[in-house]
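Student: generate coordinates for the sequence data below:
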Amino acid sequence: MTGLIPWQQRLSNGTEDIQDEVIRWYQQTRHGKAYVPNMIWGTLQTEAYASVILRRVVDFLGVPDDVAAGVAKRMERQQVLYDGEHHYDVILGEQALYTNVGGPEVMRGQMERLLRDIELPSLTLGILPTAAEVSVVPMPGFNVYDGGRAHYELVSSGVDITDPDELALHEKAFNAVSRATSYGDAASRLISKALTFWNRG
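Tutor: Sure thing, here's the model as predicted:
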């Protein structure tokens, strides 16, 4: 089964309510997975980075402006990284380290955050190198949650997938990307390279 709800409907009261919903998803997920090719995974975003992202969402969709409240909720959701009860396997595309969100100062802070949090026991963070060969066709990012659900964020809608056969394909796709991904010191070197780039900016 696939569920699709337009963002303007889901965000009709602003960004705070949906952040509450996402907090519940993460609290209920003991072992989650995320593939995010072009931006930083929301649960690792700095406050400054998240503020830029949610400001762009509000301005683009024309929904009520409660950016500060939405950012506060996004920061609250990050507690799952520190409570000792959850684990997340996260793959960022190397492009995510260079997609300009808020300019060099914001990006420097974000790279420093990644370098710090890559050591968290609750997190397996990998970077998919730009030129890595992956044994699956290019695809948009997605999250996989406990309880049998994958989630996509598209331009106009959020999409939830619950069909077991489709979920199995998402697991297969994540594993294919993972085999081409750099972890540990190799991932840290890619993040450090991006930090150097933004320091020059």
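Student: from here on, contacts and neighbour counts on C-alpha atoms
Tutor: OK.
Student: how far off centre is stretch 91-98?
Tutor: Mean-position distance between stretch 91-98 and its chain equals 10 Å (CA atoms, centre = their mean, to the nearest Å).
Student: I should have written stretch 24-41 there, sorry.
Tutor: Centroid separation for stretch 24-41 versus its chain: 6 Å, with CA atoms, centre = their mean.
Student: how long is it end to end?
Tutor: Stretch 24-41 has an end-to-end distance of 17 Å (CA to CA, to the nearest Å).
Student: I figured A180 hits T130, correct?
Tutor: No. Contact criterion CA atoms under 8 Å: A180 and T130 do not qualify, at 10.3 Å.
Student: okay, these two: which has more neighbours?
Tutor: Of the pair A180 and T130, A180 is the one with more neighbours under other CA atoms under 10 Å, namely 17 against 12.
Student: to compare against the first, here's the next sequence to fold:
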Amino acid sequence: MTSSVPWKQRLSAGTEAVQDDVIRWYQDTREGKAYVPTMVWGTLQTEAYATVILRQVVDFLGVPDDVPAGVAKRMRRQEVLYDGEHHYDVILGEQALYTNVGGPEVMQAQIDRLLRDIDLPSLTLRILPTAAPVDMFPVHAFNIYGHSDRAHVELVSSAVDITEQSELDLYCAAFDLLRRGAVYGDPAKELLRKARSFWACAPLGTGS
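Tutor: Presented below is the predicted three-dimensional model:
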């Protein structure tokens, strides 16, 4: 089954309530996968980075402005990385390290966070290089929860949850192909350091 809920409906009470839902999903999911090609995965975002993202969401959709509360809950969601009971396999597109969210200072701190957490036992963080050969056509970001129990996709206008097994199988197959093209460990750290150097040299006036 596939269900779709418009963002304006889902965020009608603001961003905090949605973050509560996401916290429950992550707490209930011992194993998860995520592919995020153009931005940093929410559970690894710094407070400053998350503030920019949620502010953009509120301004774009015209939903109630509770950004500080939503950000606080997004930070709480990250507790699953440190409780020793969860594991997440995450692929970031190299572009995610260069998409300008908040300007050079925010981006440098965000990449420092990724470098700090990349060796967490709860996390397998891979970077898909921009020019990597991948046997998969370009696809949107998605999350897979549990043992392929549900896939979650966020579109411009709505959030989509997929539970139909034949569709879930396709998402799992896509993730496996993307993972084959991605790098982890020292090569991933090198891409992170390269991106950090880029932002360290970027003019401070290039904020969003």
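Student: any idea what the TM-score comes out to?
Tutor: After superposition, the two chains reach a TM-score of 0.99 (TM-score structural alignment, normalised by the length of the first structure), with 201 aligned residues with a CA RMSD of 0.6 Å.
Student: so which residue is dead centre in the first structure?
Tutor: Central residue of the first structure (CA atoms, centre = their mean): W41, 2.0 Å from the mean position.
Student: could you pull up the residues touching that one?
Tutor: Counting by CA atoms under 8 Å, 6 or more residues apart in numbering, W41 of the first structure makes contact with 34, 90, 92.
Student: show me the helices in the first structure, by range?
Tutor: In the first structure, the segments counted as helices under DSSP state H are 7-10, 16-28, 47-61, 67-77, 104-117, 164-179, 184-200.
Student: tell me the most buried of the ones you listed?
Tutor: When the helices of the first structure are scored by mean count of other CA atoms under 10 Å, the highest mean neighbour count falls to helix 67-77 (a mean of 20).
Student: give me the distance from that helix to the chain's centre.
Tutor: For helix 67-77 of the first structure, the distance to the chain centre is 15 Å (CA atoms, centre = their mean).
Student: show me what that helix is packed against.
Tutor: helix 16-28, helix 47-61 (3 or more CA pairs under 8 Å, 6 or more residues apart in numbering; DSSP states H and E).
Student: looking at those helices, which is closest to A173 of the first structure?
Tutor: helix 16-28 (21.2 Å; CA to CA).
Student: who wins for most neighbours among the contacts of W41 of the first structure?
Tutor: Most surrounded of the contacts of W41 of the first structure: other CA under 10 Å gives L92, at 24 neighbours.
Student: let me see the contact set for the residue opposite it in the second structure once aligned.
Tutor: Matched to the second structure by TM-score structural alignment, L92 of the first structure sits across from L92. Counting by CA under 8 Å, 6+ apart, L92 of the second structure makes contact with 35-41, 125-128.
Student: dump the residues you listed to JSON lines, plus distance to V101 of the second structure.
Tutor: Shown next, in JSON lines, are those (distance: CA to CA, whole Å):
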{"residue": "Y35", "distance to V101 of the second structure": "18"}
{"residue": "V36", "distance to V101 of the second structure": "15"}
{"residue": "P37", "distance to V101 of the second structure": "14"}
{"residue": "T38", "distance to V101 of the second structure": "11"}
{"residue": "M39", "distance to V101 of the second structure": "8"}
{"residue": "V40", "distance to V101 of the second structure": "10"}
{"residue": "W41", "distance to V101 of the second structure": "13"}
{"residue": "L125", "distance to V101 of the second structure": "20"}
{"residue": "R126", "distance to V101 of the second structure": "20"}
{"residue": "I127", "distance to V101 of the second structure": "18"}
{"residue": "L128", "distance to V101 of the second structure": "19"}
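Student: wait, which of those residues is closest to S158 of the second structure?
Tutor: Distance to S158 of the second structure, by CA to CA, is smallest for V36 among the contacts of L92 of the second structure, at 17.0 Å.
Student: my read: the closest one touches P138, true?
Tutor: No. Contact status for V36 of the second structure versus P138: not in contact, 11.5 Å apart, counting by CA under 8 Å.
Student: out of those two, which sits in the busier spot?
Tutor: V36 (22 against 10).
Student: if we can go back for a sec, among the helices of the first structure, which comes closest to M1 of the first structure?
Tutor: helix 164-179 (8.6 Å).
Student: check the mean deviation of the closest one from the second structure.
Tutor: Here the mean offset of helix 164-179 of the first structure against the second structure after fitting is 0.5 Å, by mean CA distance after the TM-score superposition for the first structure.
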